[in-house]
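Fold the stuff below for me.
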Amino acid sequence: MINKKLELATLGGGCFWCTEAVFQEVKGVEKVESGYSGGNVPGHPTYREICSGLTGHAEVILITFDVDVISYEDILVIFMTTHDPTTLNKQGGDVGTQYRSVIYFHDENQKKIAEAVVKKVAAYYDNPIVTEISPLATFYKAEDYHQDYYRNNKEQGYCSFVITPKLAKLRKLYGDRLK
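Model prediction:
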């Protein structure tokens, strides 16, 4: 058995179905779970509660990755270039605080890397980056039907019109980094 050096990254880039689908294709990513974080109400939130925008949670993914294959910095560069980090509380047609661009860091080293990556990629955007960088408090796993959503629903309209183009962009920019 090979010992892997696994770390976690928690990211929100709009709808978690999109970010989950992107990172499921990246080499070194062992697991991606859709969920919620950053809220201000107690207890495990439901999708319906999140969609109200009243809980303060963001739709996020929890990525388990092998640092011997892909670095946290590379994870963040892919993240920052496969969604629009310049739109506040909005990704395409998805609007609300639950769709904010956010990096939840797990430790101070991740915070420093996140700040450096945001600064580095800012030069590639015409508008200022609004991605929030905050400490991870709690990750709540989303309901089972949200897990592997794109893989299980490729023919669904949202998947065809929103996620498939994101994956095409990922393949164009990072073809050498994919499984």
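
When you work out contacts or count neighbours from here on, use the C-alpha atoms and nothing else.
OK.

I'd say Glu59 and Ser37 touch.
Yes. Using Cα atoms under 8 Å, Glu59 is in contact with Ser37, at 6.9 Å.

And the longest helix along the chain, what does it pack against?
Criterion DSSP state H: the longest helix present in the chain is helix 108-122. Counting by 3 or more Cα pairs under 8 Å, 6 or more residues apart in numbering; DSSP states H and E, the packing neighbours recorded for helix 108-122 are helix 72-81, strand 101-105, strand 132-135.

Nearest to Val22, out of those?
Nearest to Val22 among the helices and strands packed on helix 108-122 is helix 72-81; the distance by Cα to Cα comes to 8.6 Å.

One more sequence to fold, the one below, so I can look at both together:
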Amino acid sequence: MEKIGFGGGCHWCTEGVFQALRGVVQVDQGFLQSEPPWDAWAEGVIVTFDPAIIQPGILAEVHLRTHSASGTYSPEGRYRSAVYVFDDEQHDEAARTIAQFASDTGEPARTAVLAFVGFRGSEERYRNYYQTDPSRPFCRRYIDPKLAYIRQHFADLALP
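A predicted model of the protein is given here:
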């Protein structure tokens, strides 16, 4: 098993996206930190996955296509579009995936590849947000469209 981190928008959405993929064993929702100047805590997830089923580059592509990877937003610095890597190989694969995404979309991707430094879990009541009640208005409005995108564009990796 390997781990990789993702940040971008609300961690409830990010958590729900990765929980919907084959090969993902666990998704820990919370706040991630990197090296300065990216050392402020930002919402995100740590994904534990089986690289024999799903590669880090595919996880990065799913991430890029299910959040605003080319927009600009960061309420109070809480949201950071990033891939938090645990080694040089993940760094290189994430950087290639981001460059390909930018080429495909014709827009510069603002998603950074950052070294993973720290993680703080969310409060228990927020964990597994989508799985505990997918009928919440937030889930229906923001997470369901992302899951529909995965089922359409990554059907071979989408859980039933």
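
TM value for the aligned chains?
With the length set by TM-score structural alignment, normalised by the length of the second structure, the two chains reach a TM-score of 0.90; 156 aligned residues with a Cα RMSD of 1.7 Å.

quick revisit: the longest helix of the first structure to strand 101-105, inter-axis angle?
If you take axes from the mean of the first three to the mean of the last three Cα atoms, to 10 degrees, helix 108-122 of the first structure sits at 150 degrees to strand 101-105.

what comes into contact with helix 108-122 of the first structure?
72-73, 76-77, 80, 103, 105, 128-129, 131, 133-135 (Cα atoms under 8 Å, 6 or more residues apart in numbering).

Where does it end up in the second structure?
Alignment of helix 108-122 of the first structure against the second structure: residues 88-102, by TM-score structural alignment.

For that stretch, give me the average deviation versus the first structure.
For stretch 88-102 of the second structure, the mean deviation from the first structure after alignment is 0.9 Å (mean Cα distance after the TM-score superposition for the first structure).

how about that stretch: buried residues?
90-91, 93-95, 97-98, 101-102 (16 or more other Cα atoms under 10 Å).

Stretch 33-42 of the first structure too?
Buried residues in stretch 33-42 of the first structure (16+ other Cα under 10 Å): 33-39.

Next step: those residues restricted to helices.
Among the buried residues of stretch 33-42 of the first structure, none falls in helices (DSSP H).

could you dump those residues to CSV with distance to Arg177 of the first structure?
Formatted as CSV, the buried residues of stretch 33-42 of the first structure follow (distance: Cα to Cα, whole Å):
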residue, distance to Arg177 of the first structure
Glu33, 20
Ser34, 22
Gly35, 25
Tyr36, 27
Ser37, 27
Gly38, 29
Gly39, 33
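
Which entries within the contacts of helix 108-122 of the first structure meet the buried criterion?
Buried subset of those (neighbour count, 16+ other Cα under 10 Å): 72, 76-77, 80, 103, 105, 129, 131, 133, 135.

From these, pick the one nearest Leu178 of the first structure.
Val77 (14.1 Å).

OK, contacts around the counterpart of the closest one in the second structure?
Aligning on TM-score structural alignment places Val77 of the first structure opposite Glu61 in the second structure. Going by Cα under 8 Å, 6+ apart, Glu61 of the second structure touches 97-98, 101.

which residue sits closest to the counterpart of Gln33 of the second structure in the first structure, ignoring its sequence neighbours?
Mapped onto the first structure by TM-score structural alignment, Gln33 of the second structure lines up with Gly38. Residue nearest to Gly38 of the first structure in three dimensions, not counting chain neighbours: His57, with 4.7 Å by Cα to Cα, 6 or more residues apart in numbering.
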